[in-house]
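[1] Give me the fold of what follows.
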Amino acid sequence: MAVEEKDIKEVADALGKKFDEFKEKNDKRIEGLEAEKGKLSGQVDTLNEKLGELDELKTSLEQELAALKRPDGTGTKAASEHKTAFMQFVRKGIDTGLGDLQAKALQIGSDADGGYAVPEELDRSIIGLLKDTSPMRQVCNQITVGTPDYKRLVSLGGAGSGWVGETAPRPATGTPTLGQIAAFMGEIYANPQATQTSLDDIFFNAESWLNGEVAREFSEKEGAAFTSGDGVNKPKGFLAYDLVLESDKTRAFGKLQKLISGAAGAFTGDNLIDLIHSLKAGYRSNARFMMTNLTVAYARKLKDSQGNYLWRPGLEADKPSTLLGYGIVENEDVPDVAADANAISFGDFQRGYTIVDRIGTRVLRDPYTNKPYVGFYTTKRVGGMLVDSQAIKVLTLSAA
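    As a prediction, this is how the structure comes out:
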């Protein structure tokens, strides 16, 4: 059954009612007698979990509705012929003429190591599925390149300026400093398996199966790499860059500023406010928090000095739940609340981090290694890099 606007409204209404119930129980837990606190804590935790489920359901329905409204691409005749031949290769292993059609559609030849390039339309579908399932792809900048590596220049400032009188000489100012940064690239692979019997079944949607299997496998590995990967044969995650205490005025380019919560494994509303305002105003308009689901549950219980909850549910379609007025990205690859954990990040991830996809996903069909299954060894080159180290801040849950 297709998703409708009324479905989202019903979930949003349920989210609002459940939040009111959560506030009532949590307030009683805070103010109640010691004998009642144990029982109320259990009720609060249950309601907190339900709030998370409803919030996730609302977001999922909104994404599904947006996908239904998205127009399908038609493509060129050459691309259509390439896709038809490629799916014949997937189902039957027949590759007659596929190399020529691939060269005509994509202007590339066969891989020296074997395998064929996924048709452009399917390649876009895989990236689209990855974006839907990967929190980092949802918020970070993404570019597609045609070369194995990617580098770019960034301005480090330093041009200088000054005040002069109307007829005074104009002394030379400093030269703007440019720095070169490079993406940390790696090849990611998946090897989904299907029986030849299922591939022969005309009712088996081989295209959807291959897209879904590859997207799920890639998404799990990519998400961890974009968040905390060490940059060795994989992207370097933003949390793997140096985290230092210096502010933007004194911190070297390429290092992220971290703030200390002052309590091991804990944080307060004041910590979150400090985190927000450590980011320059120009970045805050598109900024959001990033944390795990358990950390969101922790933050959901926090109040300001007037007793107002800092977390607010999104009660309208396309209006996400917020924390101190900013959206929240749930990323399970970020550390949970624990002593010395870099548990919360805040910033404009679109400006701060770039994901680099090399155009072309390749598939090698293997019907021999794992009979009676047919394996589809699928590879793609992908990278990531920190582009603007002033755009993201990190809260570390340490005593000092």
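[2] From here on, just use CA atoms for contacts and neighbour counts.
    Noted.
[3] excluding its backbone neighbours, what's nearest Leu122?
    The spatially closest residue to Leu122, leaving aside those adjacent along the chain, is Asn211, at 7.2 Å (C-alpha to C-alpha, 6 or more residues apart in numbering).
[4] Residues touching the one helix or strand the one you found maps to, excluding its own?
    Following DSSP states H and E, one finds Asn211 within helix 206-228. The set of residues external to helix 206-228 that reach it, using C-alpha atoms under 8 Å, 6 or more residues apart in numbering, is 87, 90-91, 122, 125-127, 129-130, 133-136, 188-192, 199, 231, 234-240, 333-334, 355, 378, 384.
[5] go with 7 Å
    126, 129-130, 133-134, 136, 188, 190, 192, 199, 234-240, 333-334, 384 (C-alpha atoms under 7 Å, 6 or more residues apart in numbering).
[6] among those residues, which are in strands?
    Those of these mapping onto strands are Ile188, Ala190, Gly384, per DSSP state E.
[7] Now for the first one, how many residues are close by?
    As a burial measure, the neighbour count of Ile188 was computed by other C-alpha atoms under 10 Å and equals 18.
[8] Would you agree it is in contact with Lys380?
    Yes - counting by C-alpha atoms under 7 Å, Ile188 does reach Lys380; the two are 5.5 Å apart.
[9] one step back: what distance separates the helix holding Asn211 from the centre of its chain?
    Counting by C-alpha atoms, centre = their mean, to the nearest Å, helix 206-228 is centred 12 Å from the centre of its parent chain.
[10] after it, next one along is what?
    Heading C-terminal from helix 206-228 (DSSP H and E), you reach strand 243-244.
[11] Show me what that next one packs onto, helices and strands only.
    strand 256-260 (3 or more C-alpha pairs under 7 Å, 6 or more residues apart in numbering; DSSP states H and E).
[12] For the helix or strand just after the strand it packs on, which outside residues touch it?
    Heading C-terminal from strand 256-260, the first helix or strand you meet, by DSSP H and E, is helix 269-277. With contact meaning C-alpha under 7 Å, 6+ apart, helix 269-277 is reached by Leu259, Ser261, Leu302, Lys303, Asp304, Phe346, Lys393, Leu395.
[13] quick check: angle from helix 269-277 to strand 256-260?
    Computed by axes from the mean of the first three to the mean of the last three C-alpha atoms, to 10 degrees, the angle separating helix 269-277 from strand 256-260 equals 160 degrees.
[14] buried sites along the helix or strand that comes right after helix 269-277?
    Next along the chain after helix 269-277, taking DSSP H and E as the criterion, comes helix 281-284. Neighbour-count burial for helix 281-284, counted by 16 or more other C-alpha atoms under 10 Å, picks out Tyr283, Arg284.
[15] for comparison, sequence B:
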Amino acid sequence: MPDINDLRQQRANLAAQARAILDTAQNASRSITADEEQTFDRLMADADRIDATIAREERARELERQIAGTTPPARGDGSGDDNPDEALRGRAFRNFVVGGRNALSPDEARALNMGNDPEGGYLVAPQQWVNQLIQAVDDLVVLRQLATVETLNEGESLGVPTLETDLNDAEWTSEIGTGSQDDALRFGKREFRPNPLAKRVRVSRKLLRAAARDPEAIVRERMAHKFGVTCEKAYMTGDGNKKPLGLFTASTDGISTARDVSFGTGGAIPLTPVSGDQLIDAKYTLKSAYWAEARWLFHRTLIATIRKLKGSTNDTYLWQPGISSDKPDTILDLPFVVSEFVPNTVSGNNYVGMLGDFRKYWIVDALNMEVQRLVELYAETNQVGFIGRLETDGMPVLEEAFVRLKVPA
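    Purely as a prediction, here's the structure:
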């Protein structure tokens, strides 16, 4: 098992070496040479690989902790199970995953059965299992970790009131004066309507019988990955039509083109102070009240470019490496996050990143996860199928909390 602290130290050493290359060029009042740039890119690629290793190891350990916490204690072992009904549902669901309906006792079947489908039907997963599936998705999807996530327990949609037009400023007046009447206050509403999301997973019958790991964990991991990737794409670039409205989709319902700023020139992002100054302009387009929670959001290929940019004001590099595990790398003193699904095609009129307080992106889940076991469909290949279903929606709720970067034509 890798030592995460050792990996972080290795990563810090690589970042320090890369930073030294930039400092050497800056102190000599010159740009980095081709050889220096090649070395810099190699060091940062190594640092990024270590970053990915740390993230995978942390996710694996968290999932192992979750799995260890899902197995209910045996009845009557003195462990103090306060909810025997939930324990029965958990045991029944595990038996169902491994052996299907025929493996259930009459009590277990009654605990899970939500209909009268002789072919296997739909079963509602135990509540603990559903919560862990959603948590695994959180670990895999960058934006869910930063966004505001709400759960819709009743009703088909969630309405959120919005302040469309605020009052004018207060007025100086006399002791008995009340000021002039103000009719500017206007309210609106954002409506979230969770949309269905589904994925099918096939698992070998032999694996279900003989696996050392809990079969639930195997199914959960694969579903979590598939749900996570689909959600991430929609949160970034979804068009809002029966799916979330993405951050990089210009819309009056989310973030309009009024929040776009230029990054680059002539369909490219040259490594010149002009590009660095545009990032500075983007930072100061965002109100300072959002800076405490603001993050840059880029694809990793754009981070590779930004690491070499200077601003013309004081001719310093905009990227600064973190000096410890609790102090991340920054761009213009603000941390950044990386997603594989941020647009990264550098050409005219394309979006390539943003700065924002992502708490103002709301995600609403309808927690009615259903799992269907396909008993006979994959019999010829000695496999068992599982279909997972989830409903979710998302959209930006306050466009002034975001600044989107667009490459000019």
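[16] Report the TM-score for the pair.
    Superposed pair, TM-score by TM-score structural alignment, normalised by the length of the first structure: 0.84. Supporting alignment: 381 aligned residues with a C-alpha RMSD of 3.2 Å.
[17] Reduced to three states, what does Gly375 of the first structure come out as?
    The three-state assignment at Gly375 of the first structure reads strand, by DSSP: H, G, I helix; E, B strand; the rest coil.
[18] just to revisit the earlier point, equivalent range in the second structure for the helix holding Asn211 of the first structure?
    Under TM-score structural alignment, the match for helix 206-228 of the first structure in the second structure covers residues 215-237.
[19] in the matching stretch, what counts as buried?
    Neighbour-count burial for stretch 215-237 of the second structure flags 215-228, 230-237 (criterion: 16+ other C-alpha under 10 Å).
[20] Also stretch 113-131 of the first structure?
    By neighbour count on 16+ other C-alpha under 10 Å, the buried set for stretch 113-131 of the first structure is 115-131.
[21] With stretch 229-241 of the first structure instead?
    Gly229, Asp230, Gly231, Lys234, Pro235, Lys236, Gly237, Phe238, Leu239, Ala240, Tyr241.
[22] Could you measure from the second one over to Ser219 of the first structure?
    Yep, that's Asp230 of the first structure we're talking about. In this view, Asp230 of the first structure and Ser219 of the first structure are 17 Å apart by C-alpha to C-alpha, to the nearest Å.
[23] what's the closest non-adjacent residue to the equivalent of Thr151 of the second structure over in the first structure?
    Under the alignment (TM-score structural alignment), Thr151 of the second structure maps onto Thr144 of the first structure. Once flanking residues are discounted, Thr144 of the first structure sits nearest to Asp357: 4.7 Å by C-alpha to C-alpha, 6+ apart.
[24] That neighbour maps to what in the second structure?
    In the second structure, Asp357 of the first structure lands on Asp365 (TM-score structural alignment).
[25] With Gly52 of the first structure instead?
    Using TM-score structural alignment, Gly52 of the first structure pairs with Asp48 in the second structure.
[26] Packing partners of the helix or strand containing that match?
    Per DSSP H and E, Asp48 of the second structure falls inside helix 34-68. Helix 34-68 of the second structure makes packing contacts with helix 4-27 when contacts are defined by 3+ C-alpha pairs under 7 Å, 6+ apart.
[27] in the helix it packs on, what's buried?
    Buried residues in helix 4-27 of the second structure (16+ other C-alpha under 10 Å): 7-8, 10-12, 14-16, 18-19, 21-22, 26.
[28] Isn't Gly384 of the first structure up against Ile355?
    Yes - with contact defined as C-alpha under 7 Å, Gly384 of the first structure reaches Ile355; the gap is 4.4 Å.
[29] Of these two, which one has the most company?
    Gly384 (31 against 23).
[30] The second structure: which residue goes with that one?
    Counting by TM-score structural alignment, Gly384 of the first structure corresponds to Gly394 in the second structure.
[31] What lines up with Pro313 of the first structure in the second structure?
    By TM-score structural alignment, Pro313 of the first structure lines up with Pro321.
[32] Settle this for me: its match is touching Ala15, isn't it.
    Yes - with contact defined as C-alpha under 7 Å, Pro321 of the second structure counts as touching Ala15 (6.1 Å).
[33] For Asp182 of the second structure, which three-state class applies?
    Asp182 of the second structure - assigned by three-state DSSP - is coil.
[34] Contact partners for the aligned residue in the first structure for it?
    Aligned by TM-score structural alignment, Asp182 of the second structure pairs with Thr173 of the first structure. Each residue near Thr173 of the first structure by C-alpha under 7 Å, 6+ apart is listed here: Ala159, Gly160, Ser161.
[35] is it possible to export those residues to JSON lines including neighbour count and distance to Glu81 of the first structure?
    JSON lines is the format used below for the contacts of Thr173 of the first structure (neighbours: other C-alpha atoms under 10 Å; distance: C-alpha to C-alpha, whole Å):
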{"residue": "Ala159", "neighbour count": "12", "distance to Glu81 of the first structure": "54"}
{"residue": "Gly160", "neighbour count": "10", "distance to Glu81 of the first structure": "57"}
{"residue": "Ser161", "neighbour count": "10", "distance to Glu81 of the first structure": "59"}
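[36] From Glu37 of the second structure, how far off is Gln17 of the second structure?
    In terms of C-alpha to C-alpha, Gln17 of the second structure sits 12 Å off from Glu37 of the second structure.
[37] now Lys406 of the second structure
    26 Å.
[38] more neighbours, these two?
    A count of neighbours by other C-alpha under 10 Å puts Lys406 above the other of Lys406 of the second structure and Glu37, at 25 against 16.
[39] The more buried one pairs with which position in the first structure?
    Correspondence of Lys406 of the second structure to the first structure, assessed by TM-score structural alignment: Thr396.
[40] what does Arg202 of the second structure give?
    That one, Arg202 of the second structure, aligns with Gln193 by TM-score structural alignment.
[41] Pull the number of nearby residues for its match.
    Neighbours of Gln193 of the first structure (other C-alpha under 10 Å): 19.
[42] Just the buried positions in stretch 366-383 of the first structure, please.
    Neighbour-count burial for stretch 366-383 of the first structure, with 16+ other C-alpha under 10 Å as criterion, is recorded at 366-367, 373-383.
[43] right, I mislabeled it, should have said stretch 101-115 of the first structure
    Neighbour-count burial for stretch 101-115 of the first structure, counted by 16+ other C-alpha under 10 Å, picks out Leu101, Gln102, Ala105, Leu106, Gly115.
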